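Sequence and predicted structure, then a few things I'm wondering about:
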Amino acid sequence: MDSTAIDRFEAGRGRLASLAYRLLGSAVDAEDAVQDAFLHWQAADRQRIGVPEAWLAKVVTNLCIDRLRSAQVRRERTAGAWLPEPLLDGDPMLGPADTFEQRESVSLAVLTLLERLSPHERAVYVLREAFSYTHAEIAEILGITESASQQHLHRARRRVTTARRGDGEADPASARRIVEEFLAAATSGRTERLVALLTDDANAISDGAGLAQRLMRYDTPQQIAAVARAGFRPTPAKRRFAGGTSAVHYARVNGAPAVLFVPGDRILGAVTFDLADDRIATVRGIAAPARLVRLTEAWRRHEPDPPLIAQW
């Protein structure tokens, strides 16, 4: 392959990776899909490709759909042990963020909701909401009619809107204050304050550091407060597991407020928060090492603010 063809592909790699991440919810899988697309590009008769960007978007989308339909992925995700891979704000894989719809489409909340959609519904939703493709273009990408594309989008929007929690984009200063109050209450064991910071229908989800067969779920403020009090309290056993003390940093992950537990230069765990009416509606705990690789790599290039807790 000549250098011009390689340069053409590399110029669009970031956009393709962002598309694949939204479709798959995994940075690792997204990178694999983009690399597979490069192999297709390498083998193609490029003289017959009129619009390379559109051709590559079609290839990546259909590679992702094939993966979403695979038996292995269905087993992994229907087993209830899957959460989207978190990315630090500023990661180029998060892609376009000019509109509310683009930012929302890459939130952990929406990426989780997209699991409830069929692969075609998910693809139409992402292509339309995040990348502003027309229904005619989506129909060409997916090999369906424009009418079918419109129907898929209608169903996807309805299901995402019905299941969505939170109140959109919270004020950054208020979001940080609420998370800091939650952290302070959890580490000091103040159950009443924790409950007061949660919505009445709050829920929490944890991957159990990748050790559990299923996600651990908690569905009342009292349960969440008890788990947070136990989970956020530092103990000698936790420090042995981490290889020493950790710094606890405030961060933005997939557009949402979060706290990161950082022993040395790696991220041991991420806890993200969805807010509603200045309270916490959803807490997600992600600590499976395989889900934190890219987050750690981005953190090492990041210049963080001083930690909320220097030695946890």
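Structure received. Owing to the predicted nature of the structure, the values given are computational and were not obtained by experimental measurement.

only C-alpha atoms for contact and neighbour calcs from this point on.
Noted.

Against H40, how distant is the residue most central in space within the chain?
Most central in the chain under CA atoms, centre = their mean is L108, positioned 4.0 Å from the mean C-alpha point. The gap separating L108 from H40 is 30 Å, by CA to CA, to the nearest Å.

All the helices of the stretch 101-250 of the chain, in order from the start?
108-113, 119-129, 135-142, 146-163, 172-188, 191-197, 221-232, 236-242 (DSSP state H, counting those that start in this stretch).

highest average neighbour count across those helices?
The highest mean neighbour count among the helices of the stretch 101-250 of the chain, using mean count of other CA atoms under 10 Å, belongs to helix 119-129: a mean of 24.

Tell me the helices and strands packed up against that one.
Contact here means 3 or more CA pairs under 8 Å, 6 or more residues apart in numbering; DSSP states H and E; on that basis helix 119-129 packs against helix 3-24, helix 52-69, helix 135-142, helix 146-163.

if you set the cut-off to 10 Å instead, what comes out?
helix 3-24, helix 52-69, helix 100-104, helix 135-142, helix 146-163 (3 or more CA pairs under 10 Å, 6 or more residues apart in numbering; DSSP states H and E).

wait, which of those helices is closest to L268?
L268 lies closest to helix 3-24 among these, at 22.1 Å (CA to CA).

Would you agree V179 is in contact with V259?
Yes: assessed by CA atoms under 10 Å, V179 is found in contact with V259 at 7.9 Å.

Find the residues that touch each one of those two.
Y250, T272, F273 (CA atoms under 10 Å, 6 or more residues apart in numbering).

Now restrict those residues to buried residues only.
Y250, T272, F273 (16 or more other CA atoms under 10 Å).

Closest to W299 out of those?
Nearest member of the buried ones among the shared contacts of V179 and V259 to W299, counting by CA to CA, is Y250, at 11.9 Å.

Second structure follows, compare the two:
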Amino acid sequence: MNERKDATMGTAEPTAGGHRTDPATEAFVAHRNLLFTVAYEMLGSAADAEDALQETWLRWVKVDLGQVSDQRAYLVRIVTRRALDRLRTMKRRKEEYVGSWLPEPLLTTPDVAEDVELAESVSMALMLVLETLSPTERAVFVLREVFTVGYDEIAAAVGKTPATVRQIAHRARRHVDARRPREAVSPGQARAAVASFQRALETRDLQGLLDVLAPEVVLVSDGGGVKQAVPRPVIGADKVARMIVGGLGKAQVALTSEPTVVNGNPALLLRVDGEIDGVIAVQVEDARIAGIYYVRNPRKLTRIASETPLTLK
């Protein structure tokens, strides 16, 4: 038979020249990238987002499609509920996490970087801001501000009244706006800043780092208790630059870096003695780096070998 099994759904998916699949499978496949994006933006974890998709599929196949007027909206509602359940249970895991917690970085397709709204919504900087929201606030913000879902539909997804959802959305938007980057920079400006940072990093140029870092730059590193990382954020250009140069000097390792695109934004993939050591994502403001997010936890580096498609539609 000319078909293959899809690991997420556990059912046959059509291939060229093969048989057509059932309507439930076709609808799920058509919206899968959207559902993953919703779950990932809510959870900050690709592994948990995939689990939420699996649970969404198991719920979806039991639905009477004849009673569903808008399949996309219905699927978004299911995945939101599943992600919201997981978000609440993840709180304990994060409280027990060793050191700082950063979102799981994703190697993304070129179209993600080209979509300014999508690239900002999945940026490390904004994802960290979303971590400061309550689970319900985060779900409401993501659905309303990122995916422009109507208040009535959000209310059905989170189990609140539309009036309450409006209040939550206003509160979450105000909270995020107070903490998000002041102004968006062009992809070219971001790439230029990352390139300057890369040159200074590889040559261990203290002044070069000071030139590209914003005065109040914040460095956050995530080793997950597996790899060494600073236990708390380091703040200030001088402290960050001296820590980087000093740490490289003490380590006595061969460090190389290569430009990449993580979560729709310019980033660096770092190798130590030829082995992948981690990913550095940045936040750029006024052509200087205001945030450095260094993910070293090996369990969070499984999505940097192949591109993950994301979409708002």
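Arrived safely, thanks for sending. All figures in this text were calculated on a predicted structure; none of them were measured in a lab.

just to revisit the earlier point, quick check: the aligned residue for the residue nearest to the centre of the first structure in the second structure?
Aligned by TM-score structural alignment, L108 of the first structure pairs with M124 of the second structure.

ok, so what distance separates that match from N263 of the second structure?
7 Å.

shared neighbours of those two, anything?
With CA under 10 Å, 6+ apart as the test, M124 of the second structure and N263 both reach E104, P105, A281.

Among these, name the ones in strands.
A281 (DSSP state E).

need the contact list for the residue nearest to the centre of the first structure.
25, 83-87, 114, 253-256, 272-274, 284.

hmm, try it at 8 Å
P84, P86, N254 (CA atoms under 8 Å, 6 or more residues apart in numbering).

To which residue of the second structure is the last one aligned?
The equivalent of N254 of the first structure in the second structure is N263 (alignment by TM-score structural alignment).

Can you give me the neighbour number for that match?
Counted with other CA atoms under 10 Å, residues neighbouring N263 of the second structure total 26.

Would you agree it is in contact with T108?
Yes: N263 of the second structure is in contact with T108 according to CA atoms under 8 Å; the separation is 5.8 Å.

Nearest to E101 of the first structure, out of the helices of the stretch 101-250 of the first structure?
helix 119-129 (5.9 Å).

mean offset of the closest one relative to the second structure (after superposition)
Compared with the second structure after the fit, helix 119-129 of the first structure shows a mean deviation of 0.9 Å (mean CA distance after the TM-score superposition for the first structure).

What is the burial count for the closest residue to A212 of the first structure other than its chain neighbours?
Counting by CA to CA, 6 or more residues apart in numbering, A81 is the residue found nearest to A212 of the first structure once chain neighbours are left out, at 7.6 Å. For A81 of the first structure, the count of nearby residues is 18 (other CA under 10 Å).

A81 of the first structure -> the second structure?
So A81 of the first structure corresponds to S100, using TM-score structural alignment.

Reformat the shared contacts of M124 and N263 of the second structure as JSON lines; add distance to V185 of the second structure.
Listed next are these as JSON lines, based on distance: CA to CA, whole Å:
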{"residue": "E104", "distance to V185 of the second structure": "23"}
{"residue": "P105", "distance to V185 of the second structure": "20"}
{"residue": "A281", "distance to V185 of the second structure": "15"}
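
For A169 of the second structure, state which of the shared contacts of M124 and N263 of the second structure is nearest.
E104 (25.2 Å).

so the closest one touches I304, yeah?
No: using CA under 8 Å, E104 of the second structure is not in contact with I304, being 9.6 Å away.

Between those two, which is the more surrounded one?
E104 (25 against 19).

For V194 of the second structure, see how far away that one is.
For E104 of the second structure relative to V194 of the second structure (CA to CA), the value is 20 Å.

and if you look at V146 of the second structure?
V146 of the second structure is 26 Å from V194 of the second structure, by CA to CA.

Also L269 of the second structure?
In terms of CA to CA, L269 of the second structure sits 11 Å off from V194 of the second structure.

Quickly list what's touching both of those two.
Contacts common to L269 of the second structure and V194, judged by CA under 8 Å, 6+ apart, are absent.

Measure how buried G249 of the second structure is and give me the count.
11.
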